[in-house]
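1. Make a model of this:
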Amino acid sequence: MDATEYDLIVIGAGPVGENVADRAVQGGLTAVIVESELVGGECSYWACMPSKTLLRPVAALRAARAVPGAAPAVTGGVDVAATLHARDRIVHEWNDAGQVDWLNGAGIDLVRGHGRLDGERRVRVEAPDGTERVLTARHAVAVCTGSAALLPDIPGLLDAEPWMSREATAVAEVPASLAILGGGVVACELATAFASFGTRVTVIARSGLLGPFEPFAGEAVAQELRAAGVDVRLHTDVQAVRRDGAARVVELKGGDEVRADELLVATGRVPRTGDLGLETVDTGATPLTAGEWIGVDDTLRVPGTSWLYAVGDVNHRALLTHQGKYQARAAGDVIAARATGGEVDDRPWGAHVATADHSAVPQVVFTEPQVASVGLTQKQAQDAGVRARTLDVDLGGIAGAATHAPGYAGTARAVVDEDRGALIGATFVGADVAEMLQAATIAVVGEVPLDRLWHAVPAYPTISELWLRWLEAYGRPS
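-> Alright, predicted model coming up:
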């Protein structure tokens, strides 16, 4: 811990920073991670892991209630106290000792404190006690500071002391009522969770739900939220927010108001680059700006530098933990290759690039129903000038769905590049469709010809038979 010089300095100890450092160390380098909060980052303590734990009970109850032989055994709703206890276990009571042990075992040093860039290959760290130290990198610095919830410029919002996603996933007591601003993934997932807890939830969205996905995905989620008792208000603008005693009052354009005990803001993300020392970095013609996303090339290196990398949310390519870890593996490997004089494979889909961020990003929304997608939507393909064909399948008409639960409802859409005869996008909406996503991801990334997919026979009776339905709709090979 007394060392001040390393081959690699990583700012941020979330899953992205951990993976960059780990891959670099496996490549023969020394590495240190600088972290001002908990080792493990947002995903481990305030995002992916706790939120999915909060959502699991409602999914399990839905699955049991849908099966005639199991439904009679369900005699109650979600046990809120037990759910919050499970959340506490998943986040280890917000204690990162286990993550620190992993760093030690991986041969990665840890420096606690706030790290700021301080010129080329230098990072100044302010410790919690106010003391400072300077670390120097022989080869590279990787910024892996992630993103934070966006607070929109709405009059009175800040004074209303709203929740952001952190407060919502770390809640100790659920409120009687909750208003949610936003219609994206966080808004939809947390509306699902809190409605299952018995909270009276109102979702206020400026447009529809899950805008970047296929339209039928947001429509299905809105329908199920309403069925769960959520007041879903779409295409609704907020004029102002105020406090009225302990209540938060959301004033809507047109004069209507929504009152709630708590207010959750889930309207987007901003990069954690506001106090990072970006102004000290010489990038040539295009300077870096505090508070903005950091642009990178496909090897995750900042253009105009030979030593600075930005990995994960902070580069704004795909704000997803699994994509950040994907980038991190490529970044750690290429940093090690460049440092040791190894060969750099920066071809498309090469070992040292993050190509999939452009065209094959998978994502799951853990709502009721689940939404899973990869690649391009129909609109994205059209906007990109692709001669695309769309294939829609009613999942309820597949034999495997009938054994899953009576009345199973869902939709699967394939987007096919007609010129290449290959899948370029897929969206699944229905119960437990998340487990179907990886097959589509492999087909998109591998550019598997549809003619070859005729020989990838789906097991019967499973919902994966939808692949055969897609192929039949497309037409047999000549």
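
2. drop to CA atoms for contacts and neighbour counts, all remaining ones
-> Noted.

3. so when I look at Ala351, I'm seeing a strand, right?
-> No. Counting by DSSP: H, G, I helix; E, B strand; the rest coil, Ala351 is located in no strand; its state is coil.

4. Assign a three-state SS to the residue nearest to it when sequence neighbours are not counted, would you?
-> Distances taken as C-alpha to C-alpha, 6 or more residues apart in numbering put Asp345 closest to Ala351, at 5.7 Å, once the chain neighbours are dropped. Under three-state DSSP, Asp345 falls in the coil class.

5. Asp345: how many residues sit nearby?
-> 15 (other C-alpha atoms under 10 Å).

6. From Arg138, how far off is it?
-> 22 Å (C-alpha to C-alpha, to the nearest Å).

7. cool, and Ala351?
-> Applying C-alpha to C-alpha, the value for Ala351 to Arg138 is 23 Å.

8. for Ala310, same thing?
-> Distance, Ala310 to Arg138, by C-alpha to C-alpha: 17 Å.

9. Looking at these two, which one has more neighbours?
-> With neighbours defined as other C-alpha under 10 Å, Ala310 and Arg138 compare such that Ala310 has more, 29 against 16.

10. Next, the structure of the following sequence, for comparison with the previous one:
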Amino acid sequence: MTSDEFDVIVIGGGPVGENAAGRTAAGGLRTALVEAERFGGECSYWACMPSKALLRPGHALAAAKRLPGVPVGDRLDAKAVLARRDEFTSHWDDAGQVQWAEGAGIVPIRGRGVVTGEREVTVDGRVLTARRAVVLATGSVPRLPSLTGLSEVPFWGSREATSAHEVPESLIVLGGGVVGVEMAQAWARLGSEVTLVISQDRPLAKFEDFVGEYVADGLREDGVVVHASAKTSSVSTVEGGVELKLADGTSIVGKHLLVATGRVPATSDLGLEAFELEAGKALPVDDTGRVSGVDWLYGCGDVTGRAPLTHQGKYAARAVGSAILADARDPEPWSVAVATADHAAVPQVVFTDPEVGFVGRTSAQAREAGLSVRVVDVDIAVAGSSLHGDGYRGKARMVVDEGTRTLVGVTFVGPDVAEMVHAATIAIVGEVTVDRLWHAVPSYPTISEVWLRLLEAYGL
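-> Here you go, the predicted model:
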């Protein structure tokens, strides 16, 4: 091979692209990893890591306040919180990520990659060729609402919200999804006056109905003003900030506006039109990540629209790498070369206080899938939760397919429930029956004892 010839070319150097490239490089294939901005991607610098670094100190303070006898103050040290956040982003320097790639046998190439021919990628005028495959892992970009005046007003996206170096005096958050609720709580706990505006009757509307109610209560306890079922009409610049007007005549003024109304696959400007693929839309892929109609092109992560979560994208990337190594055409459903879990076993955590942990199907989704559904709800009120903090409030839901007596969905909401999700994920992926699950005895006294209460409520 020449210096511009590779076995595999991966476009997109975030966690998803890194996993795909790492897999093929470890398998002996000469692999290039192309990145237009920072190696490490959105998650490392503007999403998962900085957002959780902003949230965790507030959670720790709130948890300490729930325990009598623990000496705590009333406010966070915002300067220290932001400094720790900067450490987790490596101060937005990707030298460490480049070093990792090179150590893994990957050839990092900085620049914007465009697919310009069959197995051909052009990076700022440099033409690269791939003997086996091209992989697209370019992630997603913000979706902006159709809102009068938005194009004329300075506003934050998720990047600005996670990388700001001063606590805003006041912040209007537009959007009740994961980014909206997490950033609303993070900045409220750091001292900002936050207003959350959502179009649905509750935040996190795609989750089980009770989830949004718990999260909204948690936000209000932190001083966040929540406008639910609100239709926005316009936004404009006013002295000292921005003004958001609602359809009912309500006017909301804040120093900054955060627009968090979702994301779309980043498939524009990649040259896909030449292969009869629609730019700006999700890539149509099978479970190996192979793009429909283009035998040598693969996609993984947010670009596929399947499960836009970092952990799920990394899982799909490992499947893509394995599929390329084996030239897998129709592998077994649960082999390492397919992303089978994307269909019905996707876990997700929302890092608010209370936390939300969910995996599988909601009760509504299970019914839509034609399953014979039984829903079991219990409050999280066990010895472990009582010890965890005074006034602990939480809820758990178990969705059972009565045809097979297996779990198809589990939701937890409450302080520190995130670490309970993986047990539910294993039960769903393993198709463990409730009768067998009865013998998985939860340790006492832990919050996990809620599993026993769920099964007792089911009737075991």
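
11. picking up where we left off before, and the residue nearest to Ala351 of structure 1, what is it in contact with?
-> Asp345 of structure 1 sits next to Ala351, His352, Val353 when contact means C-alpha atoms under 8 Å, 6 or more residues apart in numbering.

12. among the residues you listed, which ones are buried?
-> Neighbour-count burial (16 or more other C-alpha atoms under 10 Å) is assigned, among the contacts of Asp345 of structure 1, to Ala351, His352, Val353.

13. Now which residue in structure 2 aligns to the second one?
-> This means His352 of structure 1. Using TM-score structural alignment as the criterion, His352 of structure 1 maps onto Ala337 of structure 2.

14. leaving aside the residues next to it on the chain, what's closest to its match?
-> In space, Ala337 of structure 2 is closest to Ala319, 4.2 Å off (C-alpha to C-alpha, 6+ apart).

15. give me the number of residues near the one you found?
-> Ala319 of structure 2: 25 neighbours (other C-alpha under 10 Å).

16. so it sits right up against Ala339, yeah?
-> Yes. Taking C-alpha atoms under 8 Å as the definition, Ala319 of structure 2 is a contact partner of Ala339 at 5.9 Å.

17. which neighbours do the two share?
-> Shared contacts of Ala319 of structure 2 and Ala339, defined by C-alpha under 8 Å, 6+ apart, are found at Thr288, Gly289.

18. any idea which helix or strand carries Asp153 of structure 1?
-> Per DSSP states H and E, Asp153 of structure 1 falls between elements, in no helix or strand.

19. ok, it to Leu178 of structure 1 distance?
-> Separation of Asp153 of structure 1 from Leu178 of structure 1 (C-alpha to C-alpha): 20 Å.

20. Mind checking which of these two has more residues around it?
-> Neighbours were counted for Asp153 of structure 1 and for Leu178 using other C-alpha under 10 Å; Leu178 has more, 25 against 9.

21. Need the counterpart of the more buried one in structure 2.
-> Counting by TM-score structural alignment, Leu178 of structure 1 lines up with Leu171 in structure 2.

22. tell me the contacts of that match?
-> Leu171 of structure 2 makes contacts with Ser192, Glu193, Val194, Thr195, Gly254, Lys255, His256, Leu257, Leu258, as judged by C-alpha under 8 Å, 6+ apart.

23. cutoff 10 Å now
-> By C-alpha atoms under 10 Å, 6 or more residues apart in numbering, the contact set of Leu171 of structure 2 is 156, 161, 183-184, 187-188, 192-196, 224, 241-242, 252-258.

24. Buried members of the residues you listed into PyMOL, please.
-> To isolate the buried subset of those in PyMOL, counting by 16+ other C-alpha under 10 Å, use the following:
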select buried, resi 156+161+183+184+187+188+192+193+194+195+196+224+241+242+253+254+255+256+257+258
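
25. Give me the subset of the contacts of Leu171 of structure 2 lying in strands.
-> Residues of the contacts of Leu171 of structure 2 located in strands (DSSP state E): Glu193, Val194, Thr195, Leu196, Gly241, Val242, Ile252, Val253, Gly254, His256, Leu257, Leu258.

26. Trace the third one over to structure 1, please.
-> Thr195 of structure 2 maps onto Thr202 of structure 1 when the alignment is built from TM-score structural alignment.

27. wait, doesn't the match of His352 of structure 1 sit right on Ala20?
-> No. Using C-alpha atoms under 10 Å, Ala337 of structure 2 is not in contact with Ala20, being 11.5 Å away.

28. what do those two both touch?
-> Residues touching both Ala337 of structure 2 and Ala20 by C-alpha under 10 Å, 6+ apart: Ala316, Ala317, Arg318, Ala319, Val320, Gly321, Ser322, Ile324.

29. Sort out which one of the residues you listed lies nearest His388 of structure 2 for me.
-> Using C-alpha to C-alpha, Ala316 comes nearest to His388 of structure 2 of those, at 35.6 Å.

30. Quick check: which element contains the match of Leu178 of structure 1?
-> Per DSSP H and E: strand 170-174 holds Leu171 of structure 2.

31. quick one: that strand to structure 1 mean distance?
-> Comparison of strand 170-174 of structure 2 with structure 1 after fitting gives an average deviation of 0.5 Å (mean C-alpha distance after the TM-score superposition for structure 1).

32. Tell me the spacing between the aligned residue in structure 1 for Trp156 of structure 2 and Ala240 of structure 1.
-> Mapped onto structure 1 by TM-score structural alignment, Trp156 of structure 2 lines up with Trp163. According to C-alpha to C-alpha, Trp163 of structure 1 and Ala240 of structure 1 sit 16 Å apart.

33. How about Gln438 of structure 1?
-> Separation of Gln438 of structure 1 from Ala240 of structure 1 (C-alpha to C-alpha): 43 Å.

34. can you check Leu320 of structure 1 too?
-> 31 Å.

35. In contact with the residue nearest to the spatial centre of structure 2, which residues?
-> For structure 2, the residue nearest the mean C-alpha position is Leu309 (3.8 Å; C-alpha atoms, centre = their mean). Contacts for Leu309 of structure 2 (C-alpha under 10 Å, 6+ apart) come out as Val16, Cys43, Cys48, Gly139, Gly301, Asp302, Tyr315, Val346, Pro347, Gln348, Val349.
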